[in-house]
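**Q** Pasting the sequence and the predicted model now:
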Amino acid sequence: MTTPATTDSTPAHTRAEPSPRSKPNARWLSRTAVNGALLLSVGYTLFPLLWLITASTKDTGGLLGGDAFSFKGFDLGRNLSDLASYNDGVYFRWYLNSLLYAGGGALVCALISVAAGYAFDKYRFRGKEKLFGVVLLGVLVPSTALALPMYLLASRTGLVNTYWSVLIPVLVNPFGVYLSRVFSASYIPDEALEAARIDGAGELRAFWSIGLRMVMPGFVTVFLFQFTAIWNNFFLPLVMLSDQKLFPLSLGLYSWNSNTHAEPSFYPLVVTGSLLAVLPLVIAFVALQRHWKAGLTAGSVK
């Protein structure tokens, strides 16, 4: 004979339930794990910057002696003085060149990208999506693969070893065009442009006075992305430039670092110069972050 299966006749309200204390403990452990991961990420990110700050106060002996993390022998002023006086202050000429390449190039590139993205979003014309597909293909091509063709074009037009050989190639950014189209579709309502046209504004006036102002978070985003890319650009100036006076910081510091094996006295110059090279990126992101915050909250309240 088979015995019938026993059923649980225990009332639901008498069954064991998790202790109410376990929920706060689990929540506390989860919060601790998240905060711990964030602290590790922050430490990993700031560790090279901390080393750069302390190492820039050392002389050659302190750097080669492995004492870079201590503030013993703090003498940042001497390193800055040596940096400014070496080779008639060529470092600060490189600094101005980088500001010209990155600042001017990123500003014009952001304007071109926003205008192109605005046109792809708001206008209808023949072959628009196919042309936009070609733009997206440009995102997939690495910039290093285009350096040699750009050099050949620059040599054919006589632009090699000039400011224009570095400035012109960075004025167009396919990813910036794609990003600008997304921002234009999100932040510029068609009704605002129609109202401007009814009031008699032309297409350029509507874009400049209404479209560009509404899509300013996208403009700032493209500007910062391009500014960072141009500031850290190395391969294009290496291919295009041979005159040391036209070097950006990335190429100039590389040339100094190549001399450290023969002349260790270049180590403090490279480290101190690298510290100063970080400052424009930090200033740009801190000064323009309010536009990102405005862009994140725009349209959340109707």
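**A** In hand now; what should we look at? Residues are numbered from 1 along each chain as shown.

**Q** all contacts plus neighbour counts: C-alpha atoms, from now on.
**A** OK.

**Q** Which secondary structure state does residue 43 sit in?
**A** The local conformation at residue 43, judged by DSSP: H, G, I helix; E, B strand; the rest coil, is helix.

**Q** let's bring in a second one:
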Amino acid sequence: MSSTSSPVTTDSQPASVPATGPTKGAPRLRTPRKHVPGRPKRSVPLTLLTGLVLLYTLVPLAWLVISATKTQEGLADSSGLWFAHDFALWDNISQTFTYDDGIFVRWLLNTLLYVVLGAGGATLLAILGGYALAKFTFPGKRAVFAVVIGAVAVPGTALAVPTFLMFSKMGLTDTPWAVIIPSLVSPFGLYLMWVFATEAIPVELLEAARIDGAGEVRTFFQVALPLLAPGIVTVLLFTTVATWNNYFLPLIMLKDPDWYPLTLGLSAWNAQAETIGGDVIFNLVITGSLLTIVPLIIAFLLLQKYWQSGLAAGSVKE
């Protein structure tokens, strides 16, 4: 005897409900978007703020690039954020390098000199000091830390006048050393290398190198220095930008235009319009300003790989 099973139905509960589409006229509920773990959430205010910051950064740069393509007459006859009827960028660059017997080239070489000796020396001292403070213990280490933090908090302009008086007593004013020697001191660079060396160099690597018979100098150059590459590049860029854009210190230290950096030289060109009989060369000032920032942009673009390669520096598997 066989029997077939059949669904039991009642008046209150049907056996099956046919699948139908949404009822006409009923409100459609929006399915909330699920957040994917590890993916940052979207923030409209943060996006708007980032757009404003980007606009604030790029508009002056766009104005500088566009204005560098105009002649002196074109700067007055055209809109600031659009090109003039003639394209004079290459003529402006040529005139910038040849105006006043090529003094712009001399200012460029002076700036490179200050950057190589000043910023390069500051980076070297920051590397040595930061590594020593991070990996060695000695009496007075806390006092050194307090001095470094205090020096970071003091603005450079506050020390300009005392520095001028001291260099004047030594007879070093109006010489390149008056700009190079103060640039060798970078409290922020020292503090940054101190913090970076503390995290990026595992103590186990140093102990292993010492057990293998390596001296402190060899350990520093072969073990520690490669791990410090991202921090070195960061400090080098900070000191380079600070020295390249330094204006107030050369202003009070230098009188001879032959030792001017680019910042002070372009300011002198710009001031010519305010003197009786002076040449109005705003087009050359703008073009020179554009040429001044190009090396910094190139340096940032070329050194990005060191930051990317150092993201995992110092990680040790426990």
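**A** Sure, I can see it. Please read these numbers as outputs of a predicted model, since none were measured by experiment.

**Q** ok, which stretches of the stretch 101-250 of the second structure are helices?
**A** Applying DSSP state H, counting those that start in this stretch to the stretch 101-250 of the second structure gives helices spanning 120-135, 141-153, 160-170, 177-183, 187-200, 203-211, 216-219, 225-227, 229-244, 248-253.

**Q** Can you say which of those is nearest to residue 300 of the second structure?
**A** helix 229-244 (7.7 Å; Cα to Cα).

**Q** helices or strands up against the closest one?
**A** For helix 229-244 of the second structure, the elements it packs on are helix 89-114, helix 120-135, helix 187-200, helix 282-302, helix 304-309, judged by 3 or more Cα pairs under 8 Å, 6 or more residues apart in numbering; DSSP states H and E.

**Q** Can you say which of those helices is nearest to residue 274 of the second structure?
**A** Ranking these by their distance to residue 274 of the second structure (criterion: Cα to Cα) puts helix 282-302 first, at 11.7 Å.

**Q** could you check the angle helix 229-244 makes with the closest one?
**A** Relative orientation of helix 282-302 of the second structure with respect to helix 229-244: 170 degrees, computed using axes from the mean of the first three to the mean of the last three Cα atoms, to 10 degrees.

**Q** what span of the first structure lines up against helix 282-302 of the second structure?
**A** Per the alignment by TM-score structural alignment, helix 282-302 of the second structure matches residues 267-287 in the first structure.

**Q** What is the aligned counterpart of residue 68 of the first structure in the second structure?
**A** Structural alignment places residue 68 of the first structure opposite residue 80 in the second structure (criterion: TM-score structural alignment).

**Q** no no, residue 227 of the first structure
**A** Counting by TM-score structural alignment, which is the criterion used here, residue 227 of the first structure corresponds to residue 240 in the second structure.

**Q** which residue sits closest to its match, ignoring its sequence neighbours?
**A** If you skip the residues right next to it in sequence, residue 240 of the second structure has residue 119 as its closest partner in space, 5.3 Å away by Cα to Cα, 6 or more residues apart in numbering.

**Q** Tell me, how many residues neighbour the alignment partner in the first structure of that neighbour?
**A** Counting by TM-score structural alignment, residue 119 of the second structure corresponds to residue 106 in the first structure. With neighbours defined by other Cα atoms under 10 Å, the count for residue 106 of the first structure comes to 28.

**Q** who's in contact with residue 106 of the first structure?
**A** Under the criterion of Cα atoms under 8 Å, 6 or more residues apart in numbering, the neighbours of residue 106 of the first structure are 170, 171, 222, 223, 224, 226, 227, 230.

**Q** which stretch of helix or strand covers residue 36 of the first structure?
**A** Applying DSSP states H and E as the criterion places residue 36 of the first structure in helix 22-55.

**Q** What's the separation between the match of residue 227 of the first structure and residue 297 of the second structure?
**A** In this view, residue 240 of the second structure and residue 297 of the second structure are 12 Å apart by Cα to Cα, to the nearest Å.

**Q** Those two: which is more packed in?
**A** Neighbour totals were compared for residue 240 of the second structure and residue 297, and residue 240 leads with 24 against 10 (other Cα under 10 Å).

**Q** circling back: what's near enough to touch the match of residue 227 of the first structure?
**A** When the contact criterion is Cα under 8 Å, 6+ apart, the partners of residue 240 of the second structure are 115, 119, 120.

**Q** With distance to residue 212 of the second structure added, can I get those in CSV?
**A** Supplementary listing: those in CSV, determined by distance: Cα to Cα, whole Å:
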residue, distance to residue 212 of the second structure
115, 39
119, 35
120, 32
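
**Q** For residue 195 of the second structure, give its distance to residue 272 of the second structure.
**A** Taken as Cα to Cα, the span from residue 195 of the second structure to residue 272 of the second structure is 46 Å.

**Q** Residue 121 of the second structure now?
**A** Distance, residue 121 of the second structure to residue 272 of the second structure, using Cα to Cα: 35 Å.

**Q** what does residue 41 of the second structure give?
**A** Counting by Cα to Cα, the gap from residue 41 of the second structure to residue 272 of the second structure is 53 Å.

**Q** Of those two, which one has the most company?
**A** More crowded of residue 41 of the second structure and residue 272, by other Cα under 10 Å: residue 272, with 15 against 9.

**Q** Which position in the first structure pairs with that one?
**A** With TM-score structural alignment as the criterion, the equivalent of residue 272 of the second structure in the first structure is residue 259.

**Q** show me the contacts for that match.
**A** By Cα under 8 Å, 6+ apart, residue 259 of the first structure lies in contact with residue 266.

**Q** mean per-residue distance, the match of helix 282-302 of the second structure to the second structure?
**A** Average distance between stretch 267-287 of the first structure and its aligned residues in the second structure, after superposition and using mean Cα distance after the TM-score superposition for the first structure, equals 0.6 Å.

**Q** how far does that stretch sit from the chain's center?
**A** Here the centre of mass of C-alpha atoms in stretch 267-287 of the first structure, compared against the chain's by Cα atoms, centre = their mean, to the nearest Å, lies 14 Å away.

**Q** Same question for stretch 38-58 of the first structure.
**A** Averaged over its C-alpha atoms, stretch 38-58 of the first structure has a centre that lies 19 Å from its chain's centre (Cα atoms, centre = their mean).

**Q** start and end residues in the second structure for it, please.
**A** Counting by TM-score structural alignment, stretch 38-58 of the first structure falls onto residues 50-70 of the second structure.

**Q** Show residues contacting the matching stretch.
**A** When contacts are defined by Cα under 8 Å, 6+ apart, stretch 50-70 of the second structure is touched by residues 75, 80-84, 86-90, 92, 283-284, 286-287, 290.
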